[in-house]
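Visitor: quick one: sequence plus predicted model below, questions after.
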Amino acid sequence: MDSTDRRRQFGVYLAGLRRAAGKSQRQLAALLCAVSGTASVTRTEVSRWERGARVPEAWLPWLAHVLAVPLRELEQAALYARGEAGARLPGPAASLAALLPEGDPLRQLQASTGRRIDGEAVASLAARVHGLRLADDVLSGGDLVGPAFRELRSALALYREASFTEDTGRALLTQIGELGQISGWVASDAGRLDDAEHAYRIGLAAAREAGNGPLAGNLAGSLAYQWSNNGRELEGVDLAEAAVRESGDAAGPAERALFFDRVAWAHTRAGAAQPAMRALGEAHDALSSDAVEEPPQWAYWVSREELEVMDARVFTELRRPLRAVPLLTDVLGRYDATHARELALYRSWLAVALADANEPEQAADEAQRVIDLSGDLSSDRTAERTRVVLRKLEPFADVPEVRQVLTAHGHLLMA
């Protein structure tokens, strides 16, 4: 792991401490100025720390005081950020892979010494899994990554150590699969890509063991989405298409729409416009099906609105802004304001599409909205999209509205 990754992980850790203390970035900066008797910390500086651009070495004692955490914990985190051998992030921000058992995580112990569980215990776990999914609607990966992986570890331990009937075991495996998916998703959002892939693979193994084809397809598609966004575009295409096959005939309309959307995105990232457009059509056809099957809980968010967002993202990537801008404008006008991360991400696509449409003033306005929404989020996705938007604006630096945004926030490009 390089120094940039370590600093970013330190930033996620620091942002988590701030949110746990109930402070915004601006409030934290003001408190640091008050206790230190200086006026040298701004919200922008706190943002730099949390994005991993800088490590606040000189401010560790004041941060410990304001955030009510032991100074030695912050010092340990700073050692990790500097790359000191043997140093680790403290608390839930420690390496997530270390929370999981080594070897085959689904290998049951030969002689179970744990309690016997029934469907009620699995139903309780299912409720907690869905609670994590709902929390992901309004929180970022850095907020949820620790709780999600602790839940995954506990579920794996239960499967390995408890006794249960065959039906209960299959239901427990299904919940481990669903936990693997949401844990992988939040870890990816926090920038923990290796941990995310580890979780996805555990979930995929559990879903296959349970004989749940649609869930296996969801996990394979989730990993394909991560690969497509992180330099493995051709592998992402292969895996996204394999996810459709993996899901089998048991997948309902919502699941098929989701899987085809991921295929469309994978082809888009690989620069294949026609296959991408065909997959978008298949996604819409799937959701237009006359079938009235209730989707699984993990597909609760799939809707016509979300398909339109993916359409617009594909059109933006393929440099078709005249198709992307109206779609995004319409969807954003109806979108839930509590979903700050999704709003920031979707507005980032709108900003890029507006720049491609040679509307730099409007693009700058959207860029500012993205930055305002992203400020208090511990999401690697929104941080990266902010950088994409700012880079897209750079050719228009002579436009006053663009110059103002680049002057105020150009430092984010160095994060």
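Guide: Structure received.
Visitor: could you use CA atoms for every contact and neighbour count after this?
Guide: OK.
Visitor: buried residues, the strand or helix carrying Asp136. List them.
Guide: Under the criterion of DSSP states H and E, Asp136 resides in helix 119-138. Buried residues in helix 119-138, counted by 16 or more other C-alpha atoms under 10 Å: 122, 125-126, 128-130, 132-133, 136.
Visitor: mind putting these into TSV with distance to Lys392?
Guide: Converted to TSV, the buried residues of helix 119-138 look like this (distance: C-alpha to C-alpha, whole Å):
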residue	distance to Lys392
Val122	48
Leu125	44
Ala126	42
Arg128	40
Val129	38
His130	37
Leu132	34
Arg133	32
Asp136	28
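Visitor: here's the one I want to compare it with:
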Amino acid sequence: MASSTVPPPRPDRPQRPNLAFRRLRGHRSPAEFAALVRRAARDIGERVSCDARYIGRVEAGEIRCPNYAYERVFLHMFPGRTLTDLGFAPRSSVRGRGARMEEEAPLTYPGRTTRSPADAPGAGETRRTYEPYDTQDPYDTHHDHEESDVLRRAFMTGGGATVAAASLGPLGFALEAPAPERPVRRASSSHAGALEEAVRRIRLLDDRHGADGLYRRAATPLRAAYALLDAGATRQATVDRLHSGAGELAISVGWLAHDSGRFDDARSHYAEALATARMTGDHALEAHAFCNTAFLARDAGRPREAVRAAQAAQRVARPLGSPRLMSLLALREAGGWAGLADRTGCEQALARAQALYARGDTDADPEWMSFYGEAELEGLEAQCWSTLGDWPRAARHARRAADLQDPHFTRNIALYTAELADDLARGGRPDEAAAAGLRVLNLLSQVQSSRIQTMLAGTARVLLPHRRASGVSDFLEKHASTPRGVTPA
């Protein structure tokens, strides 16, 4: 059998932070800079899924040389500079001969290793084929193709029981039947990296498409993650990464269950993550688990539990030094107070959240918080006022949230607009509510979220008596004819 053309990882070449790229970011947060990258890509007809996580990986030196799509975007953003000026390594030093072949054909990127159809099995050498850029999955942020291949192979060949061959494929989780069971002797840093990448991909797909279509497929990498934990690792640093990655993956899968209405499943996943955090003394993971538990408790009608969980999260998170994290946790607490109809408690928590947010981002902000910007703050505040029955105030914040949201977060745009439609309907503005509802229905071809569908159903019920108002009948008819997405099991 011919050997793979993908070179092995090079442990003798340590990562070096990309300080040049960090200087170019300047005072902007990673999320703000990522938004500029996406905007620049649209300007030149490219499509990249850059987010704060990708910027962090570049600055940490994990991505030594970007793929060609990113190269074109970066050179467009900083005219007159070369990749070396931006702090990246020369492509030839990263990929060797393969890179030189690519540079001769700059409109392609490394594809799969295949055999010529005329080659008999085992009789010929493998060859590289190249595919156009538009075949690249636009939501795949693992843009170092060499590293991606290494991690995929490591996870497949050394992974735990029921790891599918596609478990870390382009979408980040299994889409096909599981591979035969393969026992794990010891997990490695490559396994940990593959696990962390699965978490990133699930989050990106949820941001774009919502949870309903993702939840069941995300269960396979979660099982694989705990198989890796059972196998153990020789180095403590790898063990710590595996525990943290498994806990974050449990939270991500829990969120998919939560957003698709499977509250019992979500509670179980969050509890698993919390147990993992406490076993290992991982305060960041514990704060994240409590944060999501508070959100779930609010949605499940247990507001007092939401307050307690949010306060517990704040106690754990305080030493971590992230004002933005503390701001989000204060918002979780505010949601609980709103559910208890305690307006004073809610207003105090909202004031803390706003003051903490105003302190800006720091290097201590967790990676998973890339979604938390001004739009999310406005959206969560809108939910608080809606729960308290202050419809005009809720509508103002929901409108601002939808206007401020980055286009990448399609699900959140739909969520905030659905919140706006409901607040307008309950506040006696049926025509505006119907217009907002129609905007949400137009997004449902891209987004599958039981939460959003449930909100729209409630809005439709409120608008029924106003069928003759301008635009309301159009919304009601389109809502009635729109098929529901995946329903909770």
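Guide: That came through, no problem. On a predicted model such as this, the values are computed, not experimentally measured, just so you know.
Visitor: before we move on, back to that, tell me the one of the buried residues of helix 119-138 of structure 1 nearest Pro395 of structure 1?
Guide: Of all the buried residues of helix 119-138 of structure 1, Asp136 has the smallest distance to Pro395 of structure 1: 35.1 Å, by C-alpha to C-alpha.
Visitor: the closest one maps to what in structure 2?
Guide: Alignment note (TM-score structural alignment): Asp136 of structure 1 maps to Asp206 of structure 2.
Visitor: test my guess that that match contacts Arg411.
Guide: Yes. Contact status for Asp206 of structure 2 versus Arg411: in contact at 7.4 Å, counting by C-alpha atoms under 8 Å.
Visitor: that older thread, give me every residue that touches the match of Asp136 of structure 1.
Guide: Shown in contact with Asp206 of structure 2 (C-alpha atoms under 8 Å, 6 or more residues apart in numbering): 214, 256, 411.
Visitor: hmm, which of those residues are common to structure 1?
Guide: Shared with structure 1 under both residues aligned by TM-score structural alignment, their matches' C-alpha atoms under 8 Å, the contacts from these are 214, 256.
Visitor: which of the contacts of Asp206 of structure 2 has the most neighbours?
Guide: Within the contacts of Asp206 of structure 2, neighbour counts (other C-alpha atoms under 10 Å) peak at Leu256, which reaches 27 neighbours.
Visitor: now the strands for the stretch 51-200 of structure 2?
Guide: 108-114, 127-132 (DSSP state E, counting those that start in this stretch).
Visitor: counting neighbours, what do you get for the closest residue to Ser92 of structure 2 other than its chain neighbours?
Guide: Closest residue in space to Ser92 of structure 2, ignoring its immediate chain neighbours: Ala99 at 5.3 Å, by C-alpha to C-alpha, 6 or more residues apart in numbering. By other C-alpha under 10 Å, 18 other residues sit near Ala99 of structure 2.
Visitor: just Arg484 of structure 2 next, same as before
Guide: Arg484 of structure 2: 14 surrounding residues under other C-alpha under 10 Å.
Visitor: you'd agree it is up against Gln453?
Guide: Yes. Judged on C-alpha under 8 Å, Arg484 of structure 2 makes contact with Gln453 at a distance of 7.4 Å.
Visitor: tell me which stretches of structure 1 form strands.
Guide: Applying DSSP state E to structure 1 gives no strands.
Visitor: what stretch of structure 2 does the helix ranked longest in structure 1 fall on?
Guide: In structure 1, assigned by DSSP state H, the helix with the most residues is helix 166-189. Helix 166-189 of structure 1 corresponds to residues 236-259 of structure 2 when matched by TM-score structural alignment.
Visitor: average gap between that stretch and structure 1?
Guide: Superposed on structure 1, stretch 236-259 of structure 2 shows a mean distance to its aligned partners of 1.2 Å (mean C-alpha distance after the TM-score superposition for structure 1).
Visitor: stretch 324-337 of structure 2 too?
Guide: Mean for stretch 324-337 of structure 2 is 1.3 Å (mean C-alpha distance after the TM-score superposition for structure 1).
Visitor: what range does that stretch cover in structure 1?
Guide: Stretch 324-337 of structure 2 maps onto residues 254-267 of structure 1, going by TM-score structural alignment.
Visitor: so what touches the matching stretch?
Guide: 214, 217-218, 221, 224-225, 228, 233-234, 236-237, 240-241, 243-244, 273, 275-280, 282-287, 295, 299, 302-303, 307, 310, 314.
Visitor: same thing with stretch 221-229 of structure 1?
Guide: The contact list for stretch 221-229 of structure 1 (C-alpha under 8 Å, 6+ apart) reads 181, 185, 188, 193, 197, 200, 233-237, 239-240, 243, 259, 262, 265-266, 269-270.
Visitor: give me the residue at the spatial middle of structure 1.
Guide: Nearest to the mean C-alpha position of structure 1, counting by C-alpha atoms, centre = their mean, stands Asp189 at 2.3 Å.
Visitor: how close does Glu209 of structure 1 sit to Val46 of structure 1?
Guide: As judged by C-alpha to C-alpha, to the nearest Å, Glu209 of structure 1 and Val46 of structure 1 stand 46 Å apart.
Visitor: look at these two and report which has more neighbours.
Guide: For Glu209 of structure 1 and Val46, the more surrounded residue by other C-alpha under 10 Å is Val46, and the numbers stand at 25 against 17.
Visitor: tell me how many other residues crowd Tyr68 of structure 2.
Guide: Counted with other C-alpha under 10 Å, the neighbours of Tyr68 of structure 2 add up to 17.
Visitor: aligned partner of it in structure 1?
Guide: Aligning on TM-score structural alignment leaves Tyr68 of structure 2 without a counterpart in structure 1.
Visitor: what do you get for Gly389 of structure 2?
Guide: So Gly389 of structure 2 corresponds to Arg319, using TM-score structural alignment.
Visitor: please apply the same query to Ala425 of structure 2.
Guide: With TM-score structural alignment defining the correspondence, Ala425 of structure 2 maps onto Ala355 in structure 1.
Visitor: again with Ile413 of structure 2
Guide: Aligned counterpart of Ile413 of structure 2 in structure 1: Leu343 (TM-score structural alignment).
Visitor: go ahead and confirm that match touches Arg334.
Guide: No. Contact criterion C-alpha under 8 Å: Leu343 of structure 1 and Arg334 do not qualify, at 10.7 Å.
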